[in-house]
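Peer 1: 3D model of this:
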Amino acid sequence: MGCVNSTKNKLKQGKFETSKSGHRKTYLTTNGHTGNGVSPETSPREEDIKPAITERQKELVLESWEIVQADVSTVGVNMFMRLFETQPDVQDVFVPFKGKSADELKDSTQLKSHAMRVLSAVEKSIASFDNPKRLEEMLSDLGARHVMYNAKVDYIDLIGPQFIWAIEPVVGDKWIPEMEQAWSDLFKYISHIMKASMTF
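Peer 2: As a prediction, this is how the structure comes out:
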């Protein structure tokens, strides 16, 4: 999981969509886009606007990801445990996890394996900050694969908040609201691209 180290040095202005507008702390909805001169009658729907992430947010994501990598498998399992706890219907979508207790899930090698695949996609997203075209292609492909798995589009939005919940205690004293917002905005972006390839 060390491929993001080189990304730190590659962050360049304009390489990834950058938002100069303020951010609000609402998970998995698009950033506030105001003052763009578009009337409400002609403005695009909020879900049609591709979310953006600032250079500062990319730095915060990279900084915290380096910390998370030391305990990434625990973060992944905790993320899914929290997801299944808060959204029990989602657990039943995963055939290997259907009907399993929390204790069974915590010790499940299948859950750990799936969690690691998800976090590998997160790492690849971070490593592609300097190549937005490659990032979008990767996320579109990931979304298309989820169609084959019969995943519901709405479920894509659920991962971000659970991931943030799982990494906050790992990052510890370095965790700040700005970092939380950076991760939230990254997951909005990931979710937006994936969902676009899941709905045609």
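Peer 1: use CA for all of it now, contacts and neighbours both
Peer 2: Fine.
Peer 1: what about residue 65, how many neighbours?
Peer 2: 21 (other Cα atoms under 10 Å).
Peer 1: nope, residue 68 is what I meant
Peer 2: Residue 68 has 19 neighbouring residues, counting by other Cα under 10 Å.
Peer 1: Against which helices or strands is the helix or strand where it lies packed?
Peer 2: Per DSSP states H and E: residue 68 is located in helix 55-68. Here helix 55-68 touches helix 159-171, helix 177-198, going by 3 or more Cα pairs under 8 Å, 6 or more residues apart in numbering; DSSP states H and E.
Peer 1: after it, next one along is what?
Peer 2: With elements assigned by DSSP H and E, the helix or strand that comes after helix 55-68 is helix 72-86.
Peer 1: what does that next one contact?
Peer 2: The contact list for helix 72-86 (Cα atoms under 8 Å, 6 or more residues apart in numbering) reads 68, 90-91, 102, 105-106, 111-112, 115-116, 118-119, 158-159, 162-163, 165-167, 170.
Peer 1: following it, which helix or strand shows up next?
Peer 2: By DSSP H and E, the next helix or strand past helix 72-86 is helix 88-93.
Peer 1: what does that next one contact?
Peer 2: Taking Cα under 8 Å, 6+ apart as the rule, helix 88-93 contacts 83-84, 97-99, 151, 155.
Peer 1: what's downstream of that helix, the next helix or strand?
Peer 2: Going down the chain from helix 88-93, the next helix or strand is helix 102-106, by DSSP H and E.
Peer 1: May I see the buried residues of that next one?
Peer 2: Judged by neighbour count (16 or more other Cα atoms under 10 Å), helix 102-106 contains these buried residues: 105-106.
Peer 1: compare with the first, here's sequence two:
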Amino acid sequence: MEKLSEKDKELIRGSWESLGKNKVPHGVVMFSRLFELDPELLTLFHYTTNCGSTQDCLSSPEFLEHVTKVMLVIDAAVSHLDDLPSLEDFLLNLGRKHQAVGVNTQSFAEVGESLLYMLQCSLGQAYTAPLRQAWLNLYSIVVAAMSQGWAKNGEDKAD
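Peer 2: Prediction:
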């Protein structure tokens, strides 16, 4: 698992400090963008509230629970910047779970784009090119581990 530079860690921690305190609204921005980029992803969410539209999903308490979980994963990554390998098993398992519910790995790129969009919207002028790159570096580490888990789950199913 790759490591982040000290500068990347500093930028990520500083930007997450305020965002991490109010996770759900920021997560809603992120998922709204994700569904703009790929409306087909709505079909992966099966709750008592039908997720036929972005608004349906975003008004579903069950979906908002999912948003919270995603934001907690980001929070965990930020909290473990000095020891990202400690999250590897968790991220591998998360990749397996995503493969099992029909998420394809191409969607990981759209999630990354949505994360950057949320950061840009939320941070305004504090969202700089170095900050964007720091988050991209972190996200690429997270996605690499999740993708390994995703692929491993697919291999297990083929056996």
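Peer 1: List the TM-score for the superposed pair.
Peer 2: Here the TM-score for the pair of chains, by TM-score structural alignment, normalised by the length of structure 2, is 0.84; 151 aligned residues with a Cα RMSD of 2.0 Å.
Peer 1: can you redo the helices and strands packed on helix 55-68 of structure 1 as TSV with mean neighbour count?
Peer 2: Below are the helices and strands packed on helix 55-68 of structure 1 laid out as TSV (neighbours: other Cα atoms under 10 Å):
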stretch	mean neighbour count
helix 159-171	19
helix 177-198	22
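Peer 1: Can you add distance to residue 133 of structure 1 and give those back as a markdown table?
Peer 2: A markdown table is the format used below for the helices and strands packed on helix 55-68 of structure 1 (distance: least, Cα to Cα, whole Å):
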| stretch | distance to residue 133 of structure 1 |
| --- | --- |
| helix 159-171 | 22 |
| helix 177-198 | 11 |
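Peer 1: ok so, going back, dump the contacts of helix 88-93 of structure 1 into CSV; add distance to residue 139 of structure 1 and neighbour count as well.
Peer 2: Output for these, formatted as CSV (distance: Cα to Cα, whole Å; neighbours: other Cα atoms under 10 Å):
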residue, distance to residue 139 of structure 1, neighbour count
83, 21, 21
84, 23, 18
97, 25, 18
98, 27, 14
99, 30, 13
151, 15, 17
155, 15, 12
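Peer 1: which one among these gets closest to residue 188 of structure 1?
Peer 2: residue 155 (12.8 Å; Cα to Cα).
Peer 1: so what's the closest one up against?
Peer 2: Residue 155 of structure 1 touches residue 90, counting by Cα under 8 Å, 6+ apart.
Peer 1: What is the aligned counterpart of it in structure 2?
Peer 2: Alignment note: residue 155 of structure 1 maps to residue 107 in structure 2; criterion TM-score structural alignment.
Peer 1: same question, residue 136 of structure 1
Peer 2: By TM-score structural alignment, residue 136 of structure 1 lines up with residue 88.
Peer 1: Count the residues that sit near that match.
Peer 2: 19.
Peer 1: so what's it closest to, chain neighbours aside?
Peer 2: residue 145 (6.3 Å; Cα to Cα, 6 or more residues apart in numbering).
Peer 1: What is the equivalent residue in structure 1 for the one you found?
Peer 2: Match for residue 145 of structure 2 (TM-score structural alignment): residue 193.
Peer 1: And residue 123 of structure 2, by the same measure?
Peer 2: Residue 123 of structure 2 maps onto residue 171 in structure 1, by TM-score structural alignment.
Peer 1: and the gap between its match and residue 123 of structure 1?
Peer 2: 16 Å (Cα to Cα, to the nearest Å).
Peer 1: Same check on residue 130 of structure 1?
Peer 2: Taken as Cα to Cα, the span from residue 130 of structure 1 to residue 123 of structure 1 is 13 Å.
Peer 1: What span of structure 2 is stretch 69-84 of structure 1 aligned with?
Peer 2: Under TM-score structural alignment, the match for stretch 69-84 of structure 1 is residues 20-35.
Peer 1: Mean deviation, stretch 56-67 of structure 1 versus structure 2?
Peer 2: In the superposition against structure 2, stretch 56-67 of structure 1 averages 0.7 Å from its aligned positions (mean Cα distance after the TM-score superposition for structure 1).
Peer 1: Now do the buried residues in that stretch.
Peer 2: 57-66.
Peer 1: can you redo those residues as JSON lines with distance to residue 72 of structure 1?
Peer 2: Shown next, in JSON lines, are the buried residues of stretch 56-67 of structure 1 (distance: Cα to Cα, whole Å):
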{"residue": "57", "distance to residue 72 of structure 1": "20"}
{"residue": "58", "distance to residue 72 of structure 1": "19"}
{"residue": "59", "distance to residue 72 of structure 1": "19"}
{"residue": "60", "distance to residue 72 of structure 1": "17"}
{"residue": "61", "distance to residue 72 of structure 1": "14"}
{"residue": "62", "distance to residue 72 of structure 1": "14"}
{"residue": "63", "distance to residue 72 of structure 1": "14"}
{"residue": "64", "distance to residue 72 of structure 1": "12"}
{"residue": "65", "distance to residue 72 of structure 1": "9"}
{"residue": "66", "distance to residue 72 of structure 1": "10"}
